[in-house]
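Coordinates for the following, if possible.
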Amino acid sequence: MTQSLPGFPPSVIRRLVIKIGSALLVDPAGEVRLDWLRTLVADVAARRAEGQQVIIVSSGAIALGARRLKLPKGGRGSLEDAQAAAATGQIALSQCWAALLHERGITAAQMLVTLDDLENRRRYLNASATLERLMQLGVVPVVNENDSVATAEIRFGDNDRLAARIGQAARADAVVLLSDVDGLYTANPHVDAGAMLIETIERIDARIAAMADGGSASGMGSGGMTSKIEAARIATGAGAHLAIISGKINAPLSHWEQGGRGSIFLAAPAQRARKGWLAGRLAVRGRITVDAGAEKALERGNSLLPAGVARVEGVFARGDVVDILAEDGRVIARGLIEYDSEEAARIAGKRSDDIAALLGHLPRSVLVHRDHMAMV
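Sure, this is the predicted structure:
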C-alpha cells in the first residue's frame, strides 16, 4: 500500500484535499499567478477524469485584497486591515477559481468557514453534510477561512490546519499541502545545505516535531513547517494520509505523481467520528497533567480519575475541552472535562473516597470519561 501512495493516485485515493498557500497563488505584486494556476487546475481536471474527488483549500484573499486597497504590509498591519483585505480579495479569488475550473467544464462552489464552524459539533456536522452533497453533485468546493469576520481569538491562523480539518469533515482519504519546500527535512533546507528530506513518516513523535521551522519563507503566508506538522497530526489521526510537496513548479501534482519528491505522513487507524473530531479540535480551555500510572491507564482505554492528576491549569467549565499531558509535557489525550477548573484543582490527586467530603456533594466518578476522550 505505501509503495503506491506517492502521487496520491486516483486508483488509491478516492477523495483528496489540496491546499494552496498565498505565496504560490499570488505574486509579490499582489496579482494571481494565472499561468501557474492553470497548470494546477489542469492537474485537478485530469484527476477528476480518473474518478478522484477534489476539494481545494485556497489562501490568497488577504494578499489580493491588500493590493487592491493599497494597504501596507500586505494587509497584515492590523486586524482591521486584514479583515478589509480579505473581504475585498475573496471576491477576486473566488471569481478566479470559478473561471479557471469552468474552462475545464468543472463547477466550483465557495465555502467560507471560521474556527467556530469546525469546533462547534453541530456546525461541524453541517459543514460535513454540505461537503458531502457537493461531492455527490460533482462540484469542486473551494474553501477558505472567513478572515473578514475571524479575530485573533477565533481563527485557524493558517490554512494548513484548516485543510486537515476540512479533510476530516469531508472524510477525505488524503490531504496534500503545496509548499515552498518539497517536504519535511531534518533541518531547514533554506539555511542548512546538509538537510535531508524525510520521505515517509509513520509516526509524529518528538523527533519529528523538533524538525519543524515555524517561519513562513515568503512573508506572505501565515504558516511554516510547524503548522504543517500540526495539520499532519489532525489528518493522520482522522485516518487520512498527508503529503507536503513543492508547489513552486508547474503542474505540481503531475510532477509529484511522475516521481517528484515529497514527504508523506501515513494515516493512523481512524477513530470513531466523534473522537476524531474531538482529537482535531484546536481550541482548548485547560491542561491536565497526569502521573505515569494514569498515563498507562489512559493508554489501556480507561477514564481519567482524579487520583492520577498532578496539576490543573486554565479556567474552564464542565463540558469544556481540555488537553491531558504526560509528566514530560507531551499532549497524550484530549477530552471533555466533568468538573469546572476550581473543583478539578481541589480534587487533583485525591482518592474517590475523599472527594465527597472535600466538595460537600456526591461527585462524578471520573474527571474525563473515556467515551468523551480521544488519544492524540
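
only C-alpha atoms for contact and neighbour calcs from this point on.
Will do.

so how far is the helix or strand Ser227 falls within from its chain's centroid?
Per DSSP states H and E: Ser227 is located in helix 225-237. With CA atoms, centre = their mean, to the nearest Å as the basis, helix 225-237 stands 6 Å off its chain's centre.

How about stretch 170-180?
A distance of 10 Å separates the centroid of the chain from that of stretch 170-180, by CA atoms, centre = their mean.

Give me the contacts around it.
8, 13-21, 23-24, 128, 131-132, 160, 163-164, 167, 217, 228, 235, 239-248, 252 (CA atoms under 8 Å, 6 or more residues apart in numbering).

what does stretch 194-202 give?
Applying CA under 8 Å, 6+ apart, the contact partners of stretch 194-202 are 183-189, 261-267.

want to put them side by side, so please do this one too:
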Amino acid sequence: MRARIAGARAIVVKIGSSGLTSLAGGIDIDRLDRLAAAIEARMRAGTDVVVVSSGAVGAGMAPLGLKARPKDLATKQAVASVGQLALAHAWGTSFARFDRTVGQVLLTAEDIARRSQHRNAQRTFDRLRAMGAVAVVNENDTVATAELRFGDNDRLAALVAHLVGADALVLLSDIDGLYSGDPRKDPSAHLVDFVGGPEDLDGVIAGSGGALGTGGMASKLSSARLAADGGVPVLLAAATEADRALSTADVGTAFAARPQRLSARKFWVRHAADTTGALVLDDGAVRAMRKRRSLLAAGVVGSEGGFHSGDVVELRNLGGEVIARGVVAYDDEEVAGMLGRSTGDLPADMHRPVIHADDLVLIG
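Coordinates of the predicted model:
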C-alpha cells in the first residue's frame, strides 16, 4: 500500500491548520515554503498534485488581532475572508519560486452534493492540471452555512480525492500518524502504522480538533476510511515529515483501499450527494438489490418526501433501515402511482426501472 502511494500518478495532499499557522503570528511562511518545496518535488517527479489547504481562519486571526478561534459563524466567515486572501497569496508566492502557477478553488458542500456543480468542479481541476498549475482548495468558509458544510477539510480532502480521480490521499497534520490513544496524554499509546480493515482499529481512541482547526484525529480517521472505501489509499503523517510522506511514503499510518474502486458516480451517490426522499422496499426487492439488480416498481411499497427524476433517494427495508442509496428515474408523484405494480401493468414510458443497478449503491 505504501508503494502504491509512493508511485501514485495523481494525489491529493491535505495540510492542516497547525501545519501552516500559529495563534501568535498567522501564516508561518517558513513551514509553508517547506511544504510547497516538497509538493513541487513530487510534481517534478511526474505526479499531479491537488492541495487541500486549511488555515484560512488561522491566517485571518492575527491580522484582526484575535487570540482565540471565533465560535460564532458570522465572525468565522469574516475572519476567513481575510485569511483566504492571505493564504492564497502565500501559496502563490511560495510556488512562484519554482515558476509554478497556483489556482485557488473554493468549494461548499453544495458544490459536491449537486451533480451539475460536482461536474463543473471536476472540469476546473482537470483543466488546471492540464495547464501545469497546482490547485489549492479550501472550503468556502465565507458563504458556507452550518447546514451546508463539509464539517472539516479532512472530509473535503477525501471527497476531492475521488472527485479528481486521485490515486492516493496524503493527510499532513501536527501528529505523525494514528495512535491507539492521544500520545500527549497517554504514555502507553502506540502508533498504528497500517490499517487494513476495521479489526486494526480495535481499541483505538481518536480525539477532536485543536485550537486552530476543526478536525482532530477522529476527523482524520473518518476521512481516511471514507477515501479508502472509495478505493483511494491514504497516508496519515506529520507535516514536518512531508518530504518522506511525499516521496517514499515510509512514515505515518497507511490505510488500505478497498480492492475495487467505486466509479465516480457511485462514490458521489454513496458519500457526497444529498438525499431528497426515500423509498420503502419489500423483502424481495431488498434481496434483489443485494445481488446488484435494478429496483423495479413491483418491489416498492412506499414513498417518502418530495423528489424529482435524477435526485438521490434513500432505500429502506420494511423495518426502516437504510440499506442503499440510488438515483431515482421518476418524480415522487409518478412513483406514487407505480407502487407494487409489475412492469407489464405500467404504461410503456414507465417500463424502465425505478432505479437502475448502475445508479444503486449499497450501504454497509
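
circling back to that earlier point, right, and the pair among the contacts of stretch 194-202 of the first structure with maximum separation?
Greatest spatial distance in the contacts of stretch 194-202 of the first structure: Pro189 and Ala267, 25.4 Å, computed using CA to CA.

So these two - more neighbours on which side?
Between Pro189 of the first structure and Ala267, counted using other CA atoms under 10 Å, Ala267 has the larger neighbour count: 22 against 16.

what's the spacing between that one and Ile201 of the first structure?
Computed as CA to CA, to the nearest Å, the Ala267 of the first structure to Ile201 of the first structure distance reads 9 Å.

swap in Glu50 of the first structure?
Plainly put, Glu50 of the first structure is 27 Å away from Ile201 of the first structure if you go by CA to CA.

Please apply the same query to Ser227 of the first structure.
Ser227 of the first structure is 16 Å from Ile201 of the first structure, by CA to CA.

before we move on, what about Val17 of the first structure?
19 Å.

what does Gln95 of the first structure give?
Gln95 of the first structure sits 37 Å away from Ile201 of the first structure, taking CA to CA as the criterion.

how about the helices in the stretch 1-150 of the first structure?
If DSSP state H, counting those that start in this stretch is used as the criterion, the helices of the stretch 1-150 of the first structure fall at 22-25, 34-49, 61-69, 79-103, 115-119, 121-136.

Leu162 of the first structure -> the second structure?
By TM-score structural alignment, Leu162 of the first structure lines up with Leu156 in the second structure.

if we can go back for a sec, of the contacts of stretch 194-202 of the first structure, closest to Asp205 of the first structure?
Using CA to CA, Phe265 comes nearest to Asp205 of the first structure of those, at 11.7 Å.

check contacts around the closest one.
Phe265 of the first structure neighbours (CA under 8 Å, 6+ apart): 200-203, 232, 236, 241-243.

Out of those, which is nearest to Val44 of the first structure?
Ala243 (16.1 Å).

circling back to that earlier point, out of the contacts of stretch 194-202 of the first structure, which are inside strands?
Counting by DSSP state E, those place 184-185, 262-265 in strands.

Next up, the contacts around the residue nearest the centre of the first structure.
Centroid-nearest residue in the first structure: Arg161, 2.0 Å away (criterion: CA atoms, centre = their mean). Residues near Arg161 of the first structure by CA under 8 Å, 6+ apart: 227-228, 230-231, 234.

mean shift of the helix or strand containing it relative to the second structure?
For Arg161 of the first structure, the host element (DSSP H and E) is helix 159-169. On superposition with the second structure, the mean distance recorded for helix 159-169 of the first structure (mean CA distance after the TM-score superposition for the first structure) is 1.3 Å.

I'd like the next helix or strand past that helix.
By DSSP H and E, the next helix or strand past helix 159-169 of the first structure is strand 174-179.

in stretch 85-98 of the second structure, what's buried?
Across stretch 85-98 of the second structure, burial judged by 16 or more other CA atoms under 10 Å covers 86-88, 90-95.

That should have said stretch 369-376 of the first structure, apologies.
Across stretch 369-376 of the first structure, burial judged by 16+ other CA under 10 Å covers 369-370, 372-376.

Could you do stretch 45-56 of the second structure as well?
Using 16+ other CA under 10 Å as the test for burial, stretch 45-56 of the second structure gives 47-56.

so where do the helices sit in the stretch 251-376 of the first structure?
Using DSSP H, counting those that start in this stretch, the helices found in the stretch 251-376 of the first structure span residues 252-257, 273-279, 292-299, 341-347, 352-359.

The counterpart of Gln122 of the second structure in the first structure and Ala344 of the first structure, how far apart?
Alignment note (TM-score structural alignment): Gln122 of the second structure maps to Ser128 of the first structure. As judged by CA to CA, Ser128 of the first structure and Ala344 of the first structure stand 34 Å apart.

No further questions, thank you.
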